[in-house]
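Engineer: what would the 3D arrangement of this be:
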Amino acid sequence: MPLTKLRILTDRMTGAERRLGLRTLVALSSLPLFGVVAAFGLAPDTNTLDTPPESITEAIALPSLGTARNASFVRESITQSGDTLSSVLSRMRIDDLEIQRVLSTDAVHQLASSIRAGKRIQATTSQDGQLLSLQFERADGANLSVRRQGDAFVAEADDQLIESRVVMRSGRILSSLFGATDSAGIPDKIASQMTDVFSTSLDFRDDLRRGDTFSVIYTVNYRNGEPVGADKLLAAEFVNAGKPLRAVLFRDQSGREDYYTPDGESLKKGFLRSPLEFSRVTSSFSNSRKHPVFGFHRAHTGVDFGAPTGTRVKATGDATVAFAGRKGGYGNLVILRHHSGYETYYAHLSAFASGIRPGRPVNQGEVIAYVGSTGASTGPHLHYEVRIGSKPYNPMTIKLPGSAPLDVAQRAQFLQQTANWSEKLALLRGTNLAALD
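Structural biologist: As a prediction, this is how the structure comes out:
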């Protein structure tokens, strides 16, 4: 229809007619929109409860789960109280023959005798159960890794994750040394090192006084941020009855380590005052004593130290083992041959330390045996003698040789290396010490 005619018709429509036409146009234009909306809804009063469910099953192909020929399996266990290394490995279902092969490895054999509760052991085996490797979490120091090599096993320390940190602590004695070090949080290993360092100048059996103070600087090993054990005493001060004793560790160019005063004087005397850390003299040196076993009088050529069976016996000086075995009334006996013709005897022993045999060199303070009651003995004690040219002398009164001093070159190196520890000891000395027991 021509546009002119449409306008004329529109003009002739009444107002009511125009309103009706407009409503119709709006309604028709809305139909597509509501139609789209309705397509996504449901008709009123539609019942969906009666619609039956329909299951669709489809087969899906799964990949093959075949085991690789060289697959390995890892087993892990935590050592418990009363465990042996053999029992832990048996609990992990390791073959008995494999266990025996592992235990025959020297490093593992040493670990087996000192296994502690709460440590992790991890074993890797092949598909048929053959042991491939072991990893031990040790109480201190590096982990020990053991790997298969043919029909045998080899062990090596894994120290990549070990970190050493310096710790400084102080304490005051109220009743006992180890009670005070425990209260100060100082490990027994460090306390023992401190007694060793000062043992040539201080008798820890008789010389301790209430109120004595001490300070120690030492290292602690950490693995993955967790402490795994104390390591080494770096410096120490012990004030006994108002008299200060100080020690710092010095390592020379050859790697040998010894303790000195901050002024460079050696603390390592020619001989220790006692071969035991803690004991009591039960029988002194005498030219005539009634023998407790035989009943007649005879010379007592040494000093008897009373101590429990198993107490560690230490070499009183650098020496070479001249004898280690059983000898008459001495029972189990170790004889050490020192420089300048000195010999020391250690008798009535319950056992010898590992590796103690004639010809082996030993260092001062090294454990050589353990207290016992073998031979002509009425109870556990150590009989200790000092001889020069086969003639016995009183170990408590004889004047024994000292250690050689540092030479000029070593002294300069010493002062440079130990200045830091001396300063830290002075810092600890200036702090207020809490009463510790």
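Engineer: use CA for all of it now, contacts and neighbours both
Structural biologist: Fine.
Engineer: which stretches in this protein count as helices?
Structural biologist: 3-12, 15-38, 85-91, 96-103, 106-112, 177-183, 188-198, 408-429 (DSSP state H).
Engineer: Throw those helices into TSV and include mean neighbour count, thanks.
Structural biologist: Shown next, in TSV, are those (neighbours: other C-alpha atoms under 10 Å):
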stretch	mean neighbour count
helix 3-12	10
helix 15-38	10
helix 85-91	17
helix 96-103	15
helix 106-112	15
helix 177-183	18
helix 188-198	18
helix 408-429	15
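Engineer: among those helices, which is nearest residue 310?
Structural biologist: Between residue 310 and the helices of the chain, the shortest gap by C-alpha to C-alpha is with helix 188-198, which sits at 16.5 Å.
Engineer: buried ones in the longest strand belonging to the chain, by neighbour count?
Structural biologist: Secondary structure of the chain per DSSP state E: the longest strand is strand 226-240. Residues 227-240 are the ones in strand 226-240 that count as buried (16 or more other C-alpha atoms under 10 Å).
Engineer: distance of the residue nearest to residue 375 when sequence neighbours are not counted relative to residue 415?
Structural biologist: Leaving aside its chain neighbours, residue 375 sits nearest to residue 331 (3.6 Å; criterion: C-alpha to C-alpha, 6 or more residues apart in numbering). In this view, residue 331 and residue 415 are 47 Å apart by C-alpha to C-alpha, to the nearest Å.
Engineer: another one to check against the first:
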Amino acid sequence: MAEEKQGTRQNRKQAICRKAQRRHSNFYERCAHWSFNRSGEIEPIRWHRERLVLAGTALLITALSGFIMPAWASAMRPAPTPEVHALLPLALPKALPSSITSPTVDDWQVVRVQPGQTLSDIFNARGLGMADLQRVMDAAGSAKSALHSIRPGQEFDFLLGSDGSLKGFRFDQDQASRAIVRLDGAQPTLAIQQRDMDLREQVAHGVIRSSLYAAGDQAGMDAAMVGKLADLFKYDIDFVQDIRVGDSFTVIYDDIYRDGVRYGQGNIIAAEFINQDKRYTAYRFKKADGSYGWYSEDGRPIQKSFLRIPVDFTRISSKFTAARLHPILGRMRAHKGVDYAAPSGTPIHAAGDGVIKYHGWERGYGNFVVIQHDKTISTAYGHMSRFVKGQHVGERVRQGEVIGYVGMTGLATGPHLHYEFRVNGQQRNPQTVTLPKPEPLPATQMARFKAEVVKPQLARLTELDSRIRLARASTPANHDN
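Structural biologist: Model prediction:
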């Protein structure tokens, strides 16, 4: 029964194919040779109409969905709600009156004083005259005393109008305040502005390899501070002859800052100097009268009663001796002083406080000054090129005060100072004579000095020295190959 049904289906399919071939005979005649079978007998192509219809329908649905679906999605999207903006009233700032609009910045021109310049030279260089300078002096009032003597490096500020006229002038009244003169109003005005001053502590340590100034520079100190260190110990150390390689120093000092910018060096607070294995110390201390001084650890003033050397010299040209061949007289005679060679015009300072006993020309000595310090001690200065004007016999002078200038008057072959130290009228060797020690601080001040100054500062110096020695010990030694 199943075989009969299968035969019936086969016959039906064949009938349908014959019918399609008869209907489309022209197509079959043109395409009958399209076949990959190259054998002699070509099997006719069979068509399955149902399958073709289904495939075409699927393609049509796919194509239509690509166009219909986006349009449908857009149609289904809800209409956008219009955005609503709310307006809130805000209070606007009131317009500033034209009289108080933002101020313009004054264009001050800063001028630095050059060596040899005067204040009138500086005004002339800005196209200003003596009348402008006089207006500034009149308006400056008591502050004008700072303008009477100016120094190189000092700064002055000028405010000039578009036509070159002077509108303002600024200058330092002192270290902590600035005077501002304004000339652009109905009347000249003067304002004093206080500066923000600040002290910042510094610490330096140096070892001398070639010179004191080179060691100070390597330690971060400027030349002015190195000079203060030398001035502090000049009573005990001859910085020309006594300095040796390996000498060292440690200094605690202040730098001055003004308005946040370094202004200059301050004071030495504490210092230690090792010279030829001998230790010298100095501590700054405020005394009972409010003044400051520097004292050694035993409370004695660093400033001795006498300067060991009263002139900045280049070399000792002749020492104290009982017998010397005189360079001019040509015969042996005692040289009862020390000759310090220095350029002509070098200032000569009083070795100590005293009264001028002799002031004038002395045979062999040339221009000659003798100062009496107490009942037994006097000092003498010879061969000066000139004296200080106004000084005379009987006038009191202070230690370090200039009394004359190096020259070669009298019996001299070159510019130098002949210096004598006399005790009861007898010359002594200034280089070796025992100078009287200054009196120590009174007992009440000594206790405060030890507790408030020496103890804390000595501890700091000792700690610094320990750190330095430790650093040196941990540094590998350099070995020559």
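Engineer: closest to residue 216 of structure 1 among the buried residues of strand 226-240 of structure 1?
Structural biologist: residue 236 (4.4 Å).
Engineer: list the contacts for the alignment partner in structure 2 of the closest one?
Structural biologist: Aligning on TM-score structural alignment places residue 236 of structure 1 opposite residue 271 in structure 2. For residue 271 of structure 2, the contacting residues are 229, 249-252, 281-283, 461, by C-alpha atoms under 8 Å, 6 or more residues apart in numbering.
Engineer: ok, of those, which one's closest to residue 311 of structure 2?
Structural biologist: Relative to residue 311 of structure 2, the closest of the contacts of residue 271 of structure 2 is residue 229; by C-alpha to C-alpha it sits at 17.2 Å.
Engineer: that closest one maps to what in structure 1?
Structural biologist: Under the alignment (TM-score structural alignment), residue 229 of structure 2 pairs with residue 194 of structure 1.
Engineer: isn't its match right up against residue 233?
Structural biologist: Yes - with contact defined as C-alpha atoms under 8 Å, residue 194 of structure 1 reaches residue 233; the gap is 7.3 Å.
Engineer: the nearest residue to residue 283 of structure 2 once chain neighbours are set aside and residue 207 of structure 2, how far apart?
Structural biologist: For residue 283 of structure 2, ignoring the flanking residues on the chain, the nearest one in space by C-alpha to C-alpha, 6+ apart is residue 270 at 4.5 Å. Separation of residue 270 of structure 2 from residue 207 of structure 2 (C-alpha to C-alpha): 17 Å.
Engineer: just residue 75 of structure 2 next, same as before
Structural biologist: 95 Å.
Engineer: neighbour count for these two, which is higher?
Structural biologist: residue 207 (19 against 10; other C-alpha atoms under 10 Å).
Engineer: let me see the contact set for the equivalent of the more buried one over in structure 1.
Structural biologist: Using TM-score structural alignment, the partner of residue 207 of structure 2 in structure 1 is residue 172. By C-alpha under 8 Å, 6+ apart, the contact list for residue 172 of structure 1 reads 180, 211-214, 433-437.
Engineer: what of residue 305 of structure 1?
Structural biologist: Neighbour list for residue 305 of structure 1: 279-283, 381-384 [criterion: C-alpha under 8 Å, 6+ apart].
Engineer: if we use 7 Å, what do you get?
Structural biologist: 279-282, 381-383 (C-alpha atoms under 7 Å, 6 or more residues apart in numbering).
Engineer: how near is the aligned partner of it in structure 2 to residue 8 of structure 2?
Structural biologist: In structure 2, the residue matched to residue 305 of structure 1 (TM-score structural alignment) is residue 340. For residue 340 of structure 2, the distance to residue 8 of structure 2 (C-alpha to C-alpha) stands at 152 Å.
Engineer: got it, and residue 30 of structure 2?
Structural biologist: 31 Å.
Engineer: do I have it right that the residue nearest to residue 375 of structure 1 meets residue 377?
Structural biologist: No - Residue 331 of structure 1 is beyond contact range of residue 377, at 8.4 Å (criterion: C-alpha atoms under 7 Å).
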